[in-house]
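> the following comprises the amino acid sequence and a computationally predicted model.
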Amino acid sequence: MSTPAIRTAIVAGGGIAGTVAATALRLAGIDARVYEAYPADGSWPGSGLALAPNGLAALDIIGAGDAVRAIDVPVQRTRMSVGLRTHELPGLDDLPPLSLVDRTGLVRVLREHAAAARVPFEFGARLTGADEHEGGVTARFADGRTATADILIGADGIRSAVRGLIDPGAPGPDYTGMLGFGAVVPCEVGIPAGTMQFAYGKRAYYLYCPLGDGRVMWGANLPHPEYLTSAQARAIPAERWLRTLRETYAEDTPGAALTRATNPETLEVWGALHIMPPVPHWHRDRLVLVGDAVHAPSNSSGQGASLAIESSIELARCLRDLPTPAAAFAAYEALRRPRVEGIAARAAKINHSKAPGPVARVLMNLMMPIAMRMMDPEKMLGTEQRYRIDWERPVAA
């Protein structure tokens, strides 16, 4: 392949998308440096996330797939329960299972792989602005640091500063009406390890999965009328949140047991659960967005992290093959927008069903067996999970 016309990149954000993007850019022959707002030893909120087969396949392109598989728990079965009734969910038997991974562990493994690929990281660097000039862009950080490169990639999350630089009128994330909580706790829940159960409790939705070592990963979607950022939610004592969760899931099995097994020290408080509306402008001049900064489907999609990984690699591929930032960014958006917005729309429909009333719960149980028989897993999941990036194929403008 020819030498890329874009030689250097600043990546704002060192989470999943930013780390994968920088690694893929190095693979494409582009020098990328990551600037992360938080300190190097900072943890990432969330007790666990699922990587779909398409996400792991994308990680294989940059050589990180096996390192992630070494820390995952394969999810062999998925089930849904409404009250005490459980329904098996169909899947695609010829594909690898979902991978359940700890979010902090995933970021750590990806950063280690990036460091081995000679990607430099700078921490405590919160982006505050950027100035474009002939031949490049200079990023400015809160502590006075600056950096100059050919392009600036905004991988800085759902409250992206780069998104505001591209379009000051860009929409922010929408609140789903739920706050997120989770924990990994010792508990007996009566299902085999590697089984993911999505549960409609009497008052709120939750999910759980045994890890095979006596512990269970569980997460709660707590309906809450007031929007709270992660910082605002964590400013409230964990003991108070735990009392609320225990009251909410008191009549649920095993929801009540999971909340009792959780203590204030192990409770993860995530704050508002978001979904990004369609972002009108993904790029401008030498600035471009990737990951949650531009597409963050709700957690109901099961594809958030996988889509961020895919987009990061597709962006690197476009920058490798096309002669200008404008051409590369336009091709990247054309490749990604239809896919990510389609998945986000599917997940948004699921969100509306997460707090059914008593009548709706009865109807759900009556209709679920019929729906399961009529469901076509290939039609529903095939397009999402069979997606594969052809890294070797050149990108056309």
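Now that the structure is in, tell me what you want to look at.
> CA only for contacts and neighbour counts going forward, please
OK.
> give me the residues contacting stretch 261-275.
45-47, 173-187, 227-234, 238-239, 242, 296-299, 344, 348 (C-alpha atoms under 8 Å, 6 or more residues apart in numbering).
> another structure for you, compare them:
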Amino acid sequence: MAAQQSKIPSHVLILGGGLAGTCFALALAKSNIRSTIFELRPCPSDIGGALMLAPNALRVLDKLVGIYEEIKDCGFNFEKIDFYSEDGMKLGGFVQGDEKRWGYKALRIKRPILHNKLLEACAASDKIGFKYGMIWKSIDESETGVTIHFEDGTQASGDILIGCDGIHSRLRSYLLPDPPTPTYAGLAGIGGEVSRSSLDIPPSITLPAFIYTRPGMVMFVPLDCSGENVGWSAQRTVPERTRAGWREYEESGDAIREIKEDYKNVQNGILQSLLKVASEEAGHARVWAPYQIPHLPTWHSKRICLIGDAAHAIPPSGGQGAAQAFEDGGLLSMFLSNEEAVGKGYEKLFEQFEKKRKKRFEAVESLTKTSGNSRQEGMSGLEWFIKKWGMWAFLLTKGGYMKEDALMSYDVTKESVVVPN
């Protein structure tokens, strides 16, 4: 076996400078592995709403990335989300974080804030290079490394190439002869931000809260450490649009107007106060159009591997999209920093990494589908009666609150990085 295979990689190429790419690069840097990130966009982007980071995500950001202390006070820390029906009846809830049980509270944080913290950490590292406006046109993969050629005439070479280029990954098209086209999930998320003082919140309701109604579910989760800035969102069936069409739907005020129409007859104080203050002006609304891909036959070749949404896109309803990308990057950095694992060859290493991550992802995906199903919109009176009391009875059997230990207690640092012969 060639001597170079018995050593950890000297240079890792990373396509994509979003959450997955920056997290992965920082985890590599903690293991003294040099990387260069190539980002398609010409400059940092502030797109995106807010993320719900559960303990399994924060554990990676703490133990492997080293960014947790920098971000924990940049959002809202909490342990449970309470569920209510439109008439104010408490149905139960979901434990999203538990400092004593899982080591961390959950963190609601704006995506741009988290991304900027990751970018700052990357810029401060002498192990991470970052280049914007890089559009690749061809890739040369050999027995000794990978060279990627860019449209500006430059090229870069490294031991391996990791694709963190998201749901619409171009690298996925390079790896697979017949790559799947991402499909729109059908339910768009629509939301925004309001001040807590503008909402009519009775003493019997605490935030974060999910309010279940006949038209659908509306969530209210604070976004800052004071709890004064509250993010809200609802889901509704919206026909698929082009990228420009989604932007127009968001900026024209149509999305907010449709939400106001959906919920205008719901007799609930919080919702009615929200409808009064939710702005239809451009820049005040957010629309999320989740896309998904079927399970891929493989995520890797001999020296190239996909992680994050490029490999597996999960709907946002379960709050695990970013978490799974972080787990991917954390585990892959552990494999790559293990000389014995690397000594088996990158293809075998990627195969074992993919095997472990697919097993974990399938378990998380199952939970996410359950969560998404609980948010479906538009019910008749009988359907609503059955759902309301069915949720209450189900949560009663759980002691009032669901606790997903297998999800939240997962610690990627305890995974084995042994690569079979």
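Looks like it came in fine. Every value quoted in this text rests on a predicted model; they were computed, and no experiment measured them.
> TM-score for the pair, please.
After superposition, the two chains reach a TM-score of 0.90 (TM-score structural alignment, normalised by the length of structure 1), with 394 aligned residues with a C-alpha RMSD of 2.6 Å.
> in ChimeraX, how would I select the buried members of the contacts of stretch 261-275 of structure 1?
A single ChimeraX command is used to select the members of the contacts of stretch 261-275 of structure 1 judged buried by 16 or more other C-alpha atoms under 10 Å:
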select :45,46,47,173,175,176,177,178,179,180,181,182,183,184,185,186,187,227,228,230,233,238,242,296,297,298,299,344,348
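> so Pro192 of structure 1 touches Gly214, yeah?
No. Applying C-alpha atoms under 8 Å, one finds Pro192 of structure 1 not in contact with Gly214, separated by 10.7 Å.
> just the contacts of stretch 261-275 of structure 1: which are in helices?
Members of the contacts of stretch 261-275 of structure 1 lying in helices (criterion: DSSP state H): Ser230, Ala231, Gln232, Ala233, Arg234, Ala238, Glu239, Leu242, Ala344, Ala348.
> and the residues you listed, which two are the farthest apart?
For those, the farthest-apart pair by C-alpha to C-alpha is Glu239 and Ala344; their separation is 33.6 Å.
> the aligned residue in structure 2 for Thr104 of structure 1: what's it in contact with?
Under the alignment (TM-score structural alignment), Thr104 of structure 1 pairs with Pro112 in structure 2. Counting by C-alpha under 8 Å, 6+ apart, Pro112 of structure 2 makes contact with Ser45, Asp46, Ile47, Gly48, Gly49.
> check the gap between the equivalent of Gln320 of structure 2 over in structure 1 and Gly42 of structure 1 for me.
In structure 1, the residue paired with Gln320 of structure 2 is Gln303, using TM-score structural alignment. Distance, Gln303 of structure 1 to Gly42 of structure 1, using C-alpha to C-alpha, to the nearest Å: 24 Å.
> have a look at these two and say which one is more surrounded.
Between Gln303 of structure 1 and Gly42, Gln303 has the larger neighbour count (other C-alpha atoms under 10 Å), namely 26 against 10.
> isn't that one up against Leu51?
Yes. Counting by C-alpha under 8 Å, Leu51 is a contact partner of Gln303 of structure 1 at 6.9 Å.
> ok, back up a step: any chance of JSON lines for the ones in helices among the contacts of stretch 261-275 of structure 1, columns distance to Ala70 of structure 1?
Output for those, formatted as JSON lines (distance: C-alpha to C-alpha, whole Å):
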{"residue": "Ser230", "distance to Ala70 of structure 1": "30"}
{"residue": "Ala231", "distance to Ala70 of structure 1": "32"}
{"residue": "Gln232", "distance to Ala70 of structure 1": "35"}
{"residue": "Ala233", "distance to Ala70 of structure 1": "33"}
{"residue": "Arg234", "distance to Ala70 of structure 1": "31"}
{"residue": "Ala238", "distance to Ala70 of structure 1": "32"}
{"residue": "Glu239", "distance to Ala70 of structure 1": "34"}
{"residue": "Leu242", "distance to Ala70 of structure 1": "32"}
{"residue": "Ala344", "distance to Ala70 of structure 1": "29"}
{"residue": "Ala348", "distance to Ala70 of structure 1": "32"}
